[in-house]
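S.K.: please find the sequence and the predicted model below.
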Amino acid sequence: MVQTYDYFCTDALADDVIYLKVLVWFAFVVDQVRSMAVTASAWQSLVVAWGNPSNFLGKVIFPVMTVPLTGLESCVVQIFFSWRIWTLRNDSKVCRLIAVLISLIALLQLSAAVVRGVVCAQPPSTARRPYNMEITAKLWLAGTFICDFIIVATMTCLLFQAKLESSFNATRRVVDRLIIVTLETGAITLTATLVQLIFYFRYPPNSLQQVGVMYILGGLYSNVLLSILNGRKRARRQLAETSHNFSLHFTDQSLPPPRSSSSHQDGLQSK
């Protein structure tokens, strides 16, 4: 919420295209709905069903709503990075292919997250319910992890290439800052997804170890998106300060004025 306020209440980003503003509002609304679902599930588990740890997973609100909304948030952010890769190097067929691959994997993990929510809403007596929950969870988490890894690797390579192609120190410092931000924000979601994936394979599906990461996973993606967008203000400010401080200093040397041809001829005639 704070980062959303910071994005809309600044003049530095007022010239953003309407699509980015709609994207920020959409991510904000989805994150708020997911937060309400998580809060309702926590109330049900910690207050209503106090003393019964098996209710931490929740049978209605948490798996049915939180998992699809988390997949939606991650899909939106991943497609945003896919669009950035496409626009940064739209002249490269490899980068365009990577952008398309990221979008396809993002849609795949979103579909798996939605299907998992539908499966969780089915009665426990359904014959294929355990198998469907297992396969959808693997596709959702593995797809999210692979997509995040491709994004971090591609963005880092593109920024390093831009740094090598630039001959200005100020631009290189800004690119260094962008590389650090990309690695930091990408490492957050990448690590959280990896931990969730390890918990899923290491512990039983109904264990409580998975709940903690799943509570915060969707919010991490929204914060990463807003951190990237708001981070452009610092980069623009740094470039503006560098351009204002840039000046040329010439040595002031007092040279005698050149003698004209007429004065030179007068001097010869006087001799």
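M.R.: Now that the structure is in, tell me what you want to look at. No experiment lies behind these values; they were computed from the predicted model shown.
S.K.: rest of the way, CA atoms for contacts and neighbours
M.R.: Noted.
S.K.: list the buried residues of the strand or helix carrying Gln269.
M.R.: Taking DSSP states H and E as the criterion, Gln269 maps to helix 261-270. Of all the residues in helix 261-270, not one is buried under the rule 16 or more other C-alpha atoms under 10 Å.
S.K.: for this structure, which segments are assigned as helices?
M.R.: For the chain, applying DSSP state H gives helices covering 2-8, 18-43, 61, 67-88, 93-121, 129-165, 169-202, 209-245, 261-270.
S.K.: and these as a markdown table, adding distance to Pro53?
M.R.: As requested, the helices of the chain are exported to a markdown table (distance: least, C-alpha to C-alpha, whole Å):
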| stretch | distance to Pro53 |
| --- | --- |
| helix 2-8 | 33 |
| helix 18-43 | 12 |
| helix 61 | 16 |
| helix 67-88 | 20 |
| helix 93-121 | 19 |
| helix 129-165 | 20 |
| helix 169-202 | 18 |
| helix 209-245 | 12 |
| helix 261-270 | 104 |
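S.K.: take this one as well and set it beside the first:
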Amino acid sequence: MSDASSSTTALPALDNTMGMLYLSALFAMGLWGAGTVQMYFYYTTYPQDSRWLKYLVAVTWCADTANQGLISQLVYTYLVTNFANPAYLSALQPTLLPMMFLTGIIALLAQTFFCWRIWRLSNANIWLTGATYIVCFASFVSTMVFYGIAADYNEFAQLIPLHPYMHALNVLSAASDVIIAMVLVFLLRKQRTGYRKTNTMINRLSLFALNTGAICGLCAILTLVFNIVYPDTYIYMLFYIIVCRVYMNSLLATLNSRETIRAIGNATIINSMPNFSNQESISLSFVGGNGHPELGLESSGTTENYRDSKMAGVRLVAFAHHVQGPHGLRSP
């Protein structure tokens, strides 16, 4: 009885160390469930999407699921298998660093998709897209380098000299997410017109893009801040572990929002147009040609393309409606 009591009192406080890992596993599982629901909605709502986009979603979800399995096994090993074994708390569990590897993969996949949207929205501006992607790829490379350096470590104490490198890694991660959000918002704002309702749709798209990048960037910033302020705790892991779930949910939320954006676009743009007395009916048409969708007004007899007007044209449509193959999109 006394031995059990002394063993219990010998355990250090775990609230800001293993307790943070436990909370990370709970939050990560909740976000994984939300992402799984979004994936089901995506495959049932957009069966016509291109094959590469479906593969992207599948690979991202599989990597995220593997990551969730690793964090669950990590917490179980520390808190159950090695319960009342204080000596093991300083050990670097072998599944921790592979989680970092998978996080880097998931981040690169999501950021590649968002850079592709920048490419389409900027009308294939190779300099803008390339500069943005270089920052994203640099973040990925830094993660892989860190993983390569620490792959054989077996003690948390061995990671202490790498803290400055971890700080630089988090700065790059936050910078890439913020840059993506800012570039998307900038390109969208350039599409503003004199029509109030069209501007309303652009504002909603801008806010959506800003929120998508800001949430991912915020996780990286909080990881950096707590790692600097509380280096002897695992509070920073709470934000680092859930960031890959945030990437997956951001990717799927962007894809699943297309029907809503299409409905907003049809309602707001049509209502913003002047009346055409010689046409019986007018509807918004997304006609694809050579892989580039064009915004037009379709009536019973004619189609008026506003290619050179100030309407939210080719680039806005390319952002709001994912192009599916060489024939583009067409909606009545």
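M.R.: Thanks, I have the structure now. The structure displayed is predicted, hence computed values, not measured ones.
S.K.: tm score of chain vs chain?
M.R.: With the length set by TM-score structural alignment, normalised by the length of the first structure, the two chains reach a TM-score of 0.77; 238 aligned residues with a C-alpha RMSD of 2.7 Å.
S.K.: re earlier: go through the helices of the first structure and name the closest to Ser54 of the first structure.
M.R.: Across the helices of the first structure, Ser54 of the first structure has its closest neighbour in helix 209-245 (11.5 Å, C-alpha to C-alpha).
S.K.: remind me what that closest one packs against, helices and strands.
M.R.: helix 2-8, helix 18-43, helix 67-88, helix 169-202 (3 or more C-alpha pairs under 8 Å, 6 or more residues apart in numbering; DSSP states H and E).
S.K.: and among those helices, the most buried is which?
M.R.: helix 67-88 (a mean of 22; mean count of other C-alpha atoms under 10 Å).
S.K.: that helix vs the second structure, average offset?
M.R.: Superposed on the second structure, helix 67-88 of the first structure shows a mean distance of 1.2 Å to its aligned residues (mean C-alpha distance after the TM-score superposition for the first structure).
S.K.: and that helix, which stretch of the second structure?
M.R.: Using TM-score structural alignment, helix 67-88 of the first structure corresponds to residues 100-121 of the second structure.
S.K.: not counting residues beside it along the chain, what's closest to Ala138 of the second structure?
M.R.: Leu172 (7.3 Å; C-alpha to C-alpha, 6 or more residues apart in numbering).
S.K.: centroid-nearest residue for the second structure?
M.R.: The centre of the second structure sits closest to Tyr247, judged by C-alpha atoms, centre = their mean, with a distance of 2.9 Å.
S.K.: which residue packs closest to the equivalent of that residue over in the first structure, ignoring adjacent ones?
M.R.: Alignment note (TM-score structural alignment): Tyr247 of the second structure maps to Tyr221 of the first structure. Nearest residue to Tyr221 of the first structure, sequence neighbours excluded (C-alpha to C-alpha, 6+ apart): Ser74, at 5.7 Å.
S.K.: so how far is His249 of the first structure from Ile98 of the first structure?
M.R.: Computed as C-alpha to C-alpha, to the nearest Å, the Ile98 of the first structure to His249 of the first structure distance reads 47 Å.
S.K.: which one of the two is surrounded by more residues?
M.R.: Legend: neighbour count by other C-alpha atoms under 10 Å for Ile98 of the first structure and His249, higher for Ile98 (17 against 5).
S.K.: what does Gln196 of the first structure align to in the second structure?
M.R.: Under TM-score structural alignment, Gln196 of the first structure pairs with Thr223 in the second structure.
S.K.: oops, could you answer that again for Val119 of the first structure instead?
M.R.: By TM-score structural alignment, Val119 of the first structure lines up with Ile149.
S.K.: gap between its match and Leu89 of the second structure?
M.R.: 22 Å.
S.K.: neighbour-wise, which of the two wins?
M.R.: Remark: of Ile149 of the second structure and Leu89, Leu89 carries more neighbours, 20 against 11, as counted by other C-alpha under 10 Å.
S.K.: show me the contacts for that one.
M.R.: Tyr78 (C-alpha atoms under 8 Å, 6 or more residues apart in numbering).
S.K.: counterpart of it over in the first structure?
M.R.: Leu89 of the second structure maps onto Asn55 in the first structure, by TM-score structural alignment.
S.K.: residues making contact with the match of helix 67-88 of the first structure?
M.R.: 56, 60, 63-64, 67, 125-126, 128-129, 132-133, 136-137, 140, 143-144, 147, 177, 180, 183-184, 187-188, 243-244, 247-248, 251, 314-316, 318-319.
S.K.: again with stretch 51-61 of the second structure
M.R.: 35-36, 39, 43, 106, 109-110, 248, 252.
S.K.: check the residues you listed and tell me the two furthest apart.
M.R.: Across those (C-alpha to C-alpha), the longest gap, 19.1 Å, separates Tyr43 and Ile106.
S.K.: many thanks, I have nothing further to ask.
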